[in-house]
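Visitor: below are the sequence and a predicted model for it; my questions follow.
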Amino acid sequence: MILMLLCLLAPSGAVAQVTPAPTKIIVLGDSLSAGYRLPREGAFTSQLEVALKAKGYDVSVPNTGVSGETTSGGLSRLDWILADKPGLMIVELGANDGLRGIDPARTRENLDTILTKLKEKNVPVVLAGMLAPRNLGSEYGKVFDAIYPELAKKHGVPLYPFFLDGVAMDPKLNLEDGMHPTAEGVAVIVSRILPTVTAALDKIKAGGK
């Protein structure tokens, strides 16, 4: 009876319109993406969402960065993050591994496991690279820096080579600690990583991973 009434009330030939939900972009990251000491609107996630919407992309980019996060920490909370059903994941981890002098083999293993799990769940990924602090020596830097391009190639995911490109070591774009970007520094990061992110979103829209 209810179904009959609905049919009578519905206009002839009417088709229910369902508005698709925005693509959720999750950043598995640390304080660099969380917006350490910045207002909410100054954080990487907020600025990235605004920049993408300005280009016509229907997205939401919640702030899921955790200050002090290492690749081990990111791996440990990955299942919790995946429960949020990301349409695209940006993996931005490794800076704290380098600052703590963690064995690059451990960092590689953690990132490798993260990317493997994301592939198994069919979650598209952008891998944001990091460079080792130069005070740890050339050998450490050589091994650490190679992690990101090698894993990107192994897993077939797009790589943004250095998350802090254009910002690192520039006092005008960093806070007093010399490590965390100001809101202006974040704007530079967003402008530089944006083509990589939009290319990933376009590929998803076209039906690729």
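Guide: Now that the structure is in, tell me what you want to look at. Here the structure is a predicted model, which means the values were calculated and not measured. Numbers count the residues shown, from 1 in each chain.
Visitor: going by C-alpha atoms from here, please, whenever you check contacts or count neighbours.
Guide: Fine.
Visitor: F44: neighbouring residues, count only.
Guide: 30 (other CA atoms under 10 Å).
Visitor: go on, K154?
Guide: For K154, the count of nearby residues is 12 (other CA under 10 Å).
Visitor: give me the contacts around the biggest helix by length in the chain.
Guide: Identified as the longest helix of the chain according to DSSP state H is helix 183-205. Residues outside helix 183-205 that contact it (CA atoms under 8 Å, 6 or more residues apart in numbering) are 38, 42-44, 47-48, 51-52, 88, 124-126, 158-160, 163-167, 173-174, 209.
Visitor: of those, which belong to strands?
Guide: Among these, the members falling in strands (DSSP state E) are L88, V125, V126, L159, Y160.
Visitor: okay, now the one to match up with it:
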Amino acid sequence: MNKFYIVSGVLITIIILCLSFFRDTTKIVNYPSSGTTIVAFGDSLVEGVGSTKGNDFVSLLSDTTGESIQNLGVSGDTTRDGLARVDEVLNLKPKIVLLLLGGNDYIKKIPKEETFSNLEKIITQIQEEGSIVILLGVRGGVIRDEYKDDYKALAKKTGSAYVPNVLEGLFGRSNLMYDAIHSNDAGYKIIAERVEPVLLELLK
């Protein structure tokens, strides 16, 4: 009998801890937001380099959700560049910001600590204006993904929604990639499909 109560108590404790963890990781700052627009902010993957007109993932998301999305992607941007022009986002008074930066930091060998410090500053400034952030992860490394845990931790710390490595499974596949870094139309469609359910949930 005592053994039964001990086991039951342990199971209940585990369930409570799991539920608490679930609530913590799903609490999104500023949801629901009173902003007026949706903005995609980032580098060439946001801009849509490698896609034909209208087939970048931002345009595809706009088509499938029926929502107008402002594209503020600039090819070559690092988190340093994003931090320098975050006012472009704030001026649009967004309700949701899709944030995709970090890939160029890895290419340009910007220290990882600076990359994620910059991302946190960008997220904080956006959230201070009442907007929701959806953080889109990218791979940091060829052999090993040095960014994976950091993106996840940053999303949890800042209360951002999170889509892990949007390029997962695309690299090295010529039918999905335009070049070594950028997707083609088929690849961007997959990225859009990964982001769409998270975006739709936050539009409710």
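Guide: Great, that's in hand. Note that the coordinates shown come from a computational prediction; the quantities given were computed from them, not determined experimentally.
Visitor: follow-up on the earlier one: between the ones in strands among the contacts of helix 183-205 of the first structure, which has the most around it?
Guide: Most surrounded of those: other CA under 10 Å gives V125, at 28 neighbours.
Visitor: that residue touches V157, doesn't it?
Guide: Yes - when contacts are counted by CA atoms under 8 Å, V125 of the first structure is listed as touching V157 (6.1 Å).
Visitor: which ones are touching A152 of the first structure?
Guide: So A152 of the first structure contacts L127, P158, L159 (CA under 8 Å, 6+ apart).
Visitor: got these as a markdown table, with distance to K142 of the first structure columns?
Guide: Below are the contacts of A152 of the first structure laid out as a markdown table (distance: CA to CA, whole Å):
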| residue | distance to K142 of the first structure |
| --- | --- |
| L127 | 19 |
| P158 | 21 |
| L159 | 18 |
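Visitor: closest to T113 of the first structure among those?
Guide: L127 (13.1 Å; CA to CA).
Visitor: distance of the closest one from T196 of the first structure?
Guide: 10 Å (CA to CA, to the nearest Å).
Visitor: so for those two, which sits in the more crowded spot?
Guide: L127 (25 against 16).
Visitor: list the contacts for the counterpart of the more buried one in the second structure?
Guide: Pairing criterion TM-score structural alignment: the partner of L127 of the first structure within the second structure is identified as L135. Shown in contact with L135 of the second structure (CA under 8 Å, 6+ apart): L98, L99, L100, Y151, A155, S160, A161, Y162, V163.
Visitor: farthest-apart pair in these, please.
Guide: Taking CA to CA as the measure, the contacts of L135 of the second structure have their most distant pair in L98 and Y151, spaced 13.8 Å apart.
Visitor: what's the spacing between the equivalent of I122 of the second structure over in the first structure and L164 of the first structure?
Guide: When the first structure is aligned by TM-score structural alignment, the residue opposite I122 of the second structure is I114. I114 of the first structure sits 21 Å away from L164 of the first structure, going by CA to CA.
Visitor: same check on M179 of the first structure?
Guide: 9 Å.
Visitor: swap in C7 of the first structure?
Guide: 58 Å.
Visitor: for T64 of the first structure, same thing?
Guide: 18 Å.
Visitor: these two: who's more crowded?
Guide: Neighbour tally, T64 of the first structure and L164, criterion other CA under 10 Å: the higher count belongs to L164, 24 against 17.
Visitor: just want the most central residue of the second structure.
Guide: L136 (1.8 Å; CA atoms, centre = their mean).
Visitor: contacting residues for that one?
Guide: Contact analysis of L136 of the second structure by CA under 8 Å, 6+ apart lists L98, L99, L100, L101, Y162, V163, P164, N165, V166.
Visitor: in the lengthiest helix in the second structure, what's buried?
Guide: If you go by DSSP H, the second structure has its longest helix at helix 2-26. Within helix 2-26 of the second structure, the residues that count as buried by 16 or more other CA atoms under 10 Å are T25.
Visitor: just the residues contacting it, thanks.
Guide: Everything outside helix 2-26 of the second structure that qualifies as a contact, by CA under 8 Å, 6+ apart, is K156, G159, A161.
Visitor: show me the one in these that has more neighbours than the rest.
Guide: G159 (24 neighbours).
Visitor: check contacts around the counterpart of that one in the first structure.
Guide: If you follow G159 of the second structure across to the first structure using TM-score structural alignment, you land on G156. G156 of the first structure makes contact with no residue under the criterion CA under 8 Å, 6+ apart.
Visitor: which SSE is the counterpart of W80 of the first structure in the second structure in?
Guide: Alignment note (TM-score structural alignment): W80 of the first structure maps to E88 of the second structure. In this structure, E88 of the second structure sits in helix 86-90 according to DSSP states H and E.
Visitor: superpose on the first structure and give me the mean offset of that helix.
Guide: Once superposed with the first structure, the aligned residues differ from helix 86-90 of the second structure by a mean of 1.2 Å; criterion: mean CA distance after the TM-score superposition for the first structure.
Visitor: name the residues that touch that helix?
Guide: Outside of helix 86-90 of the second structure, the residues within contact range by CA under 8 Å, 6+ apart are V39, F41, L72, I122, Q125, I126, E129.
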